[in-house]
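Q: take a look and give me a structure for this.
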Amino acid sequence: MANRWLRPEVYPLFAAVGVAIGICGVQLVRNICINPEVRVNKENRAAGVLENFAEGEKYSEHFLRKYVRNKSPEIMPSINSFFTDPSKA
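A: Model (predicted):
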């Protein structure tokens, strides 16, 4: 029975599902630990609605967003410019 599921053709599927579960886990831990709107302990929940804009901006402007802010939204920019730029023909 185990030999049916552990064929080499199934490994990429296991890898893709593992990466997806890992991404979900990282996002869950990130939200629980540093999201300013999520309060786990009782004394923080008793505070009610806080208007802490600096903490919210720090959470939303993370490293990845700052890194890709001024990048062009292309996967392979050199290949795209090769096929679309008439001066390179």
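Q: only C-alpha atoms from now on, for both contacts and neighbour counts.
A: Fine.
Q: tell me the buried residues in the helix ranked longest in the chain?
A: Criterion DSSP state H: the longest helix present in the chain is helix 11-34. For helix 11-34, the neighbour count (16 or more other CA atoms under 10 Å) marks no residue as buried.
Q: one more to line up against the first:
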Amino acid sequence: MAASRWIRPEVYPLFAAVGTVVGICTMQLVRNITTNPEVRVNKENRAAGILENFEEGQRYSEHGFRKFIRNRPPEVMPSVNKFFSDPK
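A: Next up is the predicted model:
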């Protein structure tokens, strides 16, 4: 009885949106902890001080998604933009 009072079908899209946002935030946090050259989790790495790791920083900043988007036009929907912007 209590579950039917609190979980209604009208809020399923809200659950989906919040779940997606939490998933994206979790993915970014895990990515930063595991691959960011500025984040040091181990005590040995923290004691090292400033590291000269330019290659690791380059790999972190030039990830696959950025390489994929680099040569694409900065439009979300190019066909819709073309339809409304090109007079015929």
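Q: what does the TM-score come to for these two?
A: Put the two chains on top of each other and the TM-score (TM-score structural alignment, normalised by the length of structure 2) is 0.91; 87 aligned residues with a CA RMSD of 1.0 Å.
Q: ok, average deviation of the next helix-or-strand element following the longest helix of structure 1 from structure 2?
A: Next helix or strand after helix 11-34 of structure 1 toward the C-terminus (DSSP states H and E): helix 42-45. In the superposition with structure 2, the average deviation recorded for helix 42-45 of structure 1 is 0.9 Å (mean CA distance after the TM-score superposition for structure 1).
Q: just the residues contacting helix 42-45 of structure 1, thanks.
A: Here helix 42-45 of structure 1 makes contact (CA atoms under 8 Å, 6 or more residues apart in numbering) with residue 39.
Q: on that earlier part again, compared with structure 2, how much does the longest helix of structure 1 deviate?
A: Relative to structure 2, helix 11-34 of structure 1 is 0.6 Å off (mean CA distance after the TM-score superposition for structure 1).
Q: off-centre distance for that helix?
A: 9 Å (CA atoms, centre = their mean, to the nearest Å).
Q: contacts for that helix?
A: 38, 39, 40, 59.
Q: burial count for the first one?
A: The reference is to residue 38 of structure 1. Number of residues near residue 38 of structure 1 (other CA atoms under 10 Å) recorded here: 12.
Q: with the second one instead?
A: Number of residues near residue 39 of structure 1 (other CA under 10 Å) recorded here: 17.
Q: same deal with the last one?
A: Taking other CA under 10 Å as the neighbour definition, residue 59 of structure 1 ends up with a count of 15.
Q: check the gap between it and residue 52 of structure 1 for me.
A: As judged by CA to CA, to the nearest Å, residue 59 of structure 1 and residue 52 of structure 1 stand 11 Å apart.
Q: which of the contacts of helix 11-34 of structure 1 sit farthest apart?
A: 40 and 59 (16.6 Å; CA to CA).
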